[in-house]
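Student: I'd like to go over a predicted model; first the sequence, then the structure.
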Amino acid sequence: MNRISKIAVLASAAILPMTGVGTASAAQAATTETTTASASIPDGFFKPGANTVVKRTASAVPAPTSSAASARAGYSLKNINGPNEVCGTTKLQKTSGAGKTTLVLTVSKSVSAELSSEVAVDAEVVSAKLGFKVTGTTTVEDQTRYEVPKGKFGYIEAYPLYDMYNFNVYYGGHNKGASWAMRPVGVCFNQWTD
C-alpha cells in the first residue's frame, strides 16, 4: 500500500460513524484514538504536490534516547505515526524569469523544529521519544534547476521540508489529546510557469 493510500485509509478511519451516543465499541474507540494523531496536517504546512520537488538534506533520525525522562515526568507518547513529509509555508527564497531560460535556486537556511502547543507536554519528553531535539534548528540546503520554455514565465519558491510525527500525549495514564512535532529535513521547491 503506498503512502497516499495509507493516508486515505487513516483519514477515513478517523471519521468512523457512531451508532449512538456513547455506544461506540472499544475497537472503534481504539481506532479513532489511534488515527486522531494522524488525521490532518496543521495550519501552516502542506503536502508536497505535483509541482513540488522535494530534496532531503538530513540523514535518518537517530535512535530515540532513553524514555526515563518521560517516565520521571509522568508523560508518555503513544500511537506515534511518522515520519510523513510535509512542507512549511514560510518562504525561504524565490526566483523567477522569462523563458527560454533555466532558473537556478540555491538555498541554505537555518530552520527551527516545530512542536504543537495545543497539548501541553515537556519538549524534552518528546525529544527523548522521537530521537531529535524538537526545540533545535537545522540548516537545510539544496539546489534546483527549472527549464522555462520560450514564451512562458517561470517561478521557483523554496519552503522548508519537514518529517512530521503525530502522536497522542498521555499523562498519568490519561490521554491528554493529539499532538505533533516536525523535524526540518530539506527543501520543498515549488516550480511552475504561466
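Tutor: Structure's in. What do you need? It should be emphasised that the depicted structure is a prediction, and the values quoted were computed from it without experimental measurement.
Student: drop to CA atoms for contacts and neighbour counts, all remaining ones
Tutor: Will do.
Student: Return the distance of K78 relative to K176.
Tutor: The gap separating K78 from K176 is 11 Å, by Cα to Cα, to the nearest Å.
Student: Same check on G186?
Tutor: 31 Å.
Student: So those two - more neighbours on which side?
Tutor: G186 (28 against 15; other Cα atoms under 10 Å).
Student: Validate this expectation: the more buried one resides in a strand.
Tutor: Yes - counting by DSSP: H, G, I helix; E, B strand; the rest coil, G186 falls inside a strand.
Student: got a list of what the residue lying closest to it once chain neighbours are set aside touches?
Tutor: Among residues not flanking G186 along the chain, R56 sits closest, at 4.2 Å (Cα to Cα, 6 or more residues apart in numbering). Neighbouring residues of R56 by Cα atoms under 8 Å, 6 or more residues apart in numbering: 161, 185-187.
Student: Next one for the comparison:
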Amino acid sequence: MLKATQATLLAGVIAAGTLGTAVPANAGPHVAAKPVTATASRPIHPYKYKHVKYIGKKCGKKLASEARGRGPITLTLTHSASVSNTYSATIGVDIEGISAAVGFDVTKTHTKMMSGAYVVPRGKYGKLKAYPLYSMKSFDTYLKMGGYLGKGKAYKVIGFCYTHSAK
C-alpha cells in the first residue's frame, strides 16, 4: 500500500522528472538537503522487476518470408531477415529496467539467416512461410517504494518457425 507521501513523490518523478530535495531519514537538523534530479544520463526509474522466469518458446505472427509454387517443386527459403526483440506489459514501464532484468535488450533488432525447404506434391499448390521464433520470459513490475503494478513478458528472437501447406 502506498502512503500519501510516496504517491506524491512518485507523481513528482513521473510528471516533472525531479524529486526536489532529499535528506536521510536519520539525519539531524544540521544536515543540508541535497537536490535529486533526473537527467538523460541518470534517469530516475520508479520501477523494479521481480520473478523473472523463462516460460518457453513461441512463433511470432509477423511473416518474415514466403515461397509459393505448383508441384512438383521444392520450395526453398534462403533469406536474411531483420527481426526485433519485443516486450509487453500491463502498465507503462522503463525499457532499460526490463532489459536489465531479463538479460537482453528488448528493443534490439537482429539480422538472422534462414533456410528451409518443402517438397510440393504433383498437382498441388504449396506455400512455405517463415515467422520469427521467440524465447519468452515473464516478470512482475513493482514500485521501488513498494506496491505491485502488473505483469509483463519479454520476447527474444532466437530463430525462425516454418509452416507449409499444399492444396
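Tutor: Structure received. Predicted model only: the values in this text are computed from it and were never measured.
Student: before we move on, the earlier item: in PyMOL, how would I select just the buried ones from the contacts of R56 of structure 1?
Tutor: Command for PyMOL, covering only those of the contacts of R56 of structure 1 found buried under the criterion 16 or more other Cα atoms under 10 Å:
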select buried, resi 161+185+186+187
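Student: can you pull out the helices in structure 1?
Tutor: 3-13, 26-36, 68-73, 123-130 (DSSP state H).
Student: would CSV of those helices with mean neighbour count be doable?
Tutor: Converted to CSV, the helices of structure 1 look like this (neighbours: other Cα atoms under 10 Å):
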stretch, mean neighbour count
helix 3-13, 13
helix 26-36, 17
helix 68-73, 14
helix 123-130, 20
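Student: Near the residue nearest to Y171 of structure 1 when sequence neighbours are not counted, how many other residues are there?
Tutor: Excluding the flanking residues, the one nearest Y171 of structure 1 by Cα to Cα, 6+ apart is Y75, at 4.5 Å. Around Y75 of structure 1 there are 21 other residues, counting by other Cα under 10 Å.
Student: Y75 of structure 1 maps to what in structure 2?
Tutor: Using TM-score structural alignment, the equivalent of Y75 of structure 1 in structure 2 is Y47.
Student: Now do that match against S84 of structure 2, distance only.
Tutor: For Y47 of structure 2, the distance to S84 of structure 2 - Cα to Cα - is 24 Å.
Student: just to revisit the earlier point, as a markdown table, the helices of structure 1 with distance to V107 of structure 1 would be great.
Tutor: Compiled in a markdown table, the helices of structure 1 are given as follows (distance: least, Cα to Cα, whole Å):
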| stretch | distance to V107 of structure 1 |
| --- | --- |
| helix 3-13 | 27 |
| helix 26-36 | 35 |
| helix 68-73 | 36 |
| helix 123-130 | 27 |
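Student: Out of those, which is closest to Y170 of structure 1?
Tutor: Comparison of the helices of structure 1 against Y170 of structure 1 by Cα to Cα identifies helix 68-73 as nearest, at 10.2 Å.
Student: would you list every one of the strands in structure 1?
Tutor: Residue ranges of the strands in structure 1, as given by DSSP state E, are 45-46, 52-56, 75-88, 93-98, 101-112, 114-115, 137-148, 153-171, 174-193.
Student: Dump the ones you listed to a markdown table, plus distance to R3 of structure 1.
Tutor: Output for those, formatted as a markdown table (distance: least, Cα to Cα, whole Å):
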| stretch | distance to R3 of structure 1 |
| --- | --- |
| strand 45-46 | 15 |
| strand 52-56 | 15 |
| strand 75-88 | 9 |
| strand 93-98 | 28 |
| strand 101-112 | 25 |
| strand 114-115 | 22 |
| strand 137-148 | 24 |
| strand 153-171 | 14 |
| strand 174-193 | 18 |
